[in-house]
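1. Have a look at this prediction, sequence included:
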Amino acid sequence: MRVSHYFEGEGVVTGGFAQSVNNQRAILDEHDIDYTTDPSLDVDLLHLNNAGPRSLYYAKRARRRGIPVLFHTHNTAADFRDSFVFSNALAKPLRPYLAYAYGLADHLICPSEHNQEVIAEYTDTPSTVISNGFDHERFAGWDDPALREEYLDRYDLEPPVVFMFGHVIKRKGLRTFVETARALPEYDFAWFGYLNPTGGRLDRFLQPRETRKLVEYSPENCTFTGYIEDPRGAPAAGDVFFWPSKNENEGMALLEAMHCGKPPVIRDIPTYEWLDDGEDCRKCATATDFADAIARLCEDADERERIGANAAATTEQFTLDAVGEQLITLYDEVVSGPTNERTPTG
């Protein structure tokens, strides 16, 4: 089997989106799948990861040639909102565009059951839920005391540290993060990650003014580190993972933090129905709930340990070994099955 594993926007799109693509390619390498990262039609399967115009062009050409098309549904209109300048205005036309794009595929890969339910409102293309997974090797050695000391000293943090890991965008719950830090001045809050949606140099143009103001006027106990070269620095320094994101297709940073045994405090949204409040996380719906849950975990080391250990155990189902078998099985099924003969519309 030869696969065209194409990621339109590679090198520009960053964060969990890009890491998901890296995870997929690690799986292909592990299973000795022959693939190219170019949008080639000299293949048995076209696997697309971003619904850009070039991807749609090759999807249509592949269908005409009888080459099965697999599309990862990383993008939804709701997930696009509250990310960068004009994202809310663009979210409305994005939905019919994505519906058309995903309708070109023979099969879709949805990273969560919630994402699958959302995508089912876009198109009737068959779909399979396969987690983006996480690469545990990226975090090997996160518990090194020297690494913890390095990152605590670098950002002048005093344990227990409440932390977040990911792009600093409004959708990720930026306002909730800042206001919770303001309500709990006795604890240090640290957000590790890019201070703009793309990690590029256009942050002043891409980042909404509201986002910049929230960061600029955050309380003294709230630190925004910007990009860190070693992702292990976040769980090394952090003690309670605060993930108030308003909308997620899955949330790779959450999986990574849980894997490191960090008890997560999350927003109670449909994406996380697979998590058990009080066992492997704390789910919250209001500002008061967030503050209370974080304060309890910060003050109770035993509770942090209990929920963190349960969280780590839960993530075993999301390792690359676990999700890799699912991905390769789907490849075989799509390639060996009948090609999709539906006529695209639009």
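-> Ah, there it is.
2. From now on I want contacts and neighbour counts done on CA atoms only, so please keep to that.
-> Will do.
3. contact partners of stretch 6-15?
-> Outside of stretch 6-15, the residues within contact range by C-alpha atoms under 8 Å, 6 or more residues apart in numbering are 18, 21, 36-39, 46-52, 54-55, 166-167, 198-200.
4. nope, stretch 301-318 is what I meant
-> 131-134, 239-240, 255, 258-264, 278-281, 297-298, 322-323.
5. Likewise for stretch 267-276?
-> Outside stretch 267-276, the residues that reach it (C-alpha under 8 Å, 6+ apart) are 112-115, 243-250, 281-285.
6. And that stretch, what's buried?
-> R267, D268, I269, T271, Y272, L275 (16 or more other C-alpha atoms under 10 Å).
7. Turn those residues into JSON lines, including secondary structure and distance to F318.
-> Shown next, in JSON lines, are the buried residues of stretch 267-276 (DSSP: H, G, I helix; E, B strand; the rest coil; distance: C-alpha to C-alpha, whole Å):
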{"residue": "R267", "secondary structure": "strand", "distance to F318": "20"}
{"residue": "D268", "secondary structure": "coil", "distance to F318": "20"}
{"residue": "I269", "secondary structure": "coil", "distance to F318": "19"}
{"residue": "T271", "secondary structure": "helix", "distance to F318": "15"}
{"residue": "Y272", "secondary structure": "helix", "distance to F318": "14"}
{"residue": "L275", "secondary structure": "coil", "distance to F318": "13"}
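8. could you flag which of the contacts of stretch 267-276 are buried?
-> Among the contacts of stretch 267-276, the ones that count as buried (16+ other C-alpha under 10 Å) are 112-115, 243-250, 281-284.
9. Alongside the first one, take a look at this:
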Amino acid sequence: MTDLKVCVYLELEKFFEASGIGSAVQNQRKALRNNGVEVTSNPRDEYDILHLNTIGPFSFYYAKKTSLMNKNLVIHAHTTAEDFSGSYRFSSKLSGLLKKYLSYFYDQGDALLCPSMFTKDLLKNYNLDRDPIVISNGIHFDKFCCDPDLGESIRDRFDLDGLVIFSVGGVFKRKGIKTFLKVAEKFPDQNFVWFGPKYKRLQDREVKDILKNSPENLHFTGKIDNILGAYSAGDIFLFPSHNENQGIAALEAASCGLPMILRDIPGFSHFEDQKNCVKCNSFNEFVDAVDDLIEDADKRNKLGEEAQKIAKNHSLDKIGEKLIEIYRSIQR
């Protein structure tokens, strides 16, 4: 055990539990506990360091309170104006105001963390006093390995057979659901499945139309209790997201040894095209990539094996060690 007690706080945790931020926070807590750190999620508890992961009013309040108490504060920049745009209804219109707020909020801590060099480069345009520290969101490698029994139960539940091309995440325009739908239309004999919450009250009109008019071979499951079931039931991970800070879902798919088709965006720079994934820029490239992997089982297996090697580099033990190092460097 270390002598540290850290509060890893996630405002609106229930809302975020099925999101990448929710997974990242669970990974932080697990990584720290694996390295002997006492962890709480309650900011009203005693702690040495407060680690904030969201940007809402309660997070702002606890940031100010921690400063007044002369305790250390770490802020994790999971949210940028760029990835907020295109996520929810009205989010694109609000992204400019959000950027101004983030420029202030992200300077409140003793350390600012972000999940990738891509995010760090974005934050350079926020006029921050602090230089962001890059640390992976990590992956619970032992947890994210395919479970055939769980996969079979998911297949039975949603009446899936044959190859399953799938994605994981909230049903947002930014996640590339329009591309996913258009690709599904090109392969009417294949099952396409999107596993993840629909957030109906936050959907814009385009997302509602996609859900209403999707082809018969495309299924939107909504939130499922054990997301490992999605990876265990699927065969090809198709993730055409337009903007990711790191893309935890891709790391989870990689950990499960699945072949991945990703949009060629900076947030996926830790993956290499044609070695551990297939990267695409255009709609036709996505169609060709899906067609290629449907036909080539050997390529699917090879890409999955190589992707798994990348996931191992993001193990929780390594993440925990780096977090402790950061905490020690700022401790008063």
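-> Now that the structure is in, tell me what you want to look at. Remember, it's a predicted structure, so these values are computed and weren't measured experimentally.
10. hang on, the earlier thing: could the buried residues of stretch 267-276 of the first structure go into JSON lines alongside distance to I328 of the first structure?
-> As requested, these are exported to JSON lines (distance: C-alpha to C-alpha, whole Å):
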{"residue": "R267", "distance to I328 of the first structure": "33"}
{"residue": "D268", "distance to I328 of the first structure": "32"}
{"residue": "I269", "distance to I328 of the first structure": "30"}
{"residue": "T271", "distance to I328 of the first structure": "24"}
{"residue": "Y272", "distance to I328 of the first structure": "25"}
{"residue": "L275", "distance to I328 of the first structure": "26"}
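11. before we move on, the earlier item: list the ones among the buried ones among the contacts of stretch 267-276 of the first structure that fall in helices.
-> By the criterion of DSSP state H, membership of these in helices covers E113, H114, N115.
12. how close does the alignment partner in the second structure of the last one sit to N217 of the second structure?
-> In the second structure, the residue paired with N115 of the first structure according to TM-score structural alignment is T119. With distances defined as C-alpha to C-alpha, to the nearest Å, the gap from T119 of the second structure to N217 of the second structure amounts to 35 Å.
13. what do you get for V25 of the second structure?
-> Plainly put, V25 of the second structure is 34 Å away from N217 of the second structure if you go by C-alpha to C-alpha.
14. quick one, which of these two is more surrounded?
-> Residue environment comparison for V25 of the second structure versus N217 gives the larger neighbour count to V25, 24 against 16, counting by other C-alpha atoms under 10 Å.
15. Aligned to that one, what sits in the first structure?
-> Taking TM-score structural alignment as the alignment basis, one finds that V25 of the second structure is matched in the first structure by V21.
16. Which positions within stretch 196-204 of the second structure qualify as buried?
-> Neighbour counts using 16+ other C-alpha under 10 Å place G196, P197, K198, L202, Q203, D204 of stretch 196-204 of the second structure among the buried residues.
17. how about TSV for the residues you listed, with distance to D107 of the second structure and secondary structure added?
-> TSV is the format used below for these (distance: C-alpha to C-alpha, whole Å; DSSP: H, G, I helix; E, B strand; the rest coil):
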residue	distance to D107 of the second structure	secondary structure
G196	33	strand
P197	32	coil
K198	33	coil
L202	29	helix
Q203	31	coil
D204	32	coil
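18. would TSV of those with distance to E306 of the second structure be doable?
-> As requested, those are exported to TSV (distance: C-alpha to C-alpha, whole Å):
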residue	distance to E306 of the second structure
G196	26
P197	29
K198	32
L202	37
Q203	36
D204	37
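19. For these, work out which two are farthest apart.
-> Greatest spatial distance in these: G196 and D204, 16.7 Å, computed using C-alpha to C-alpha.
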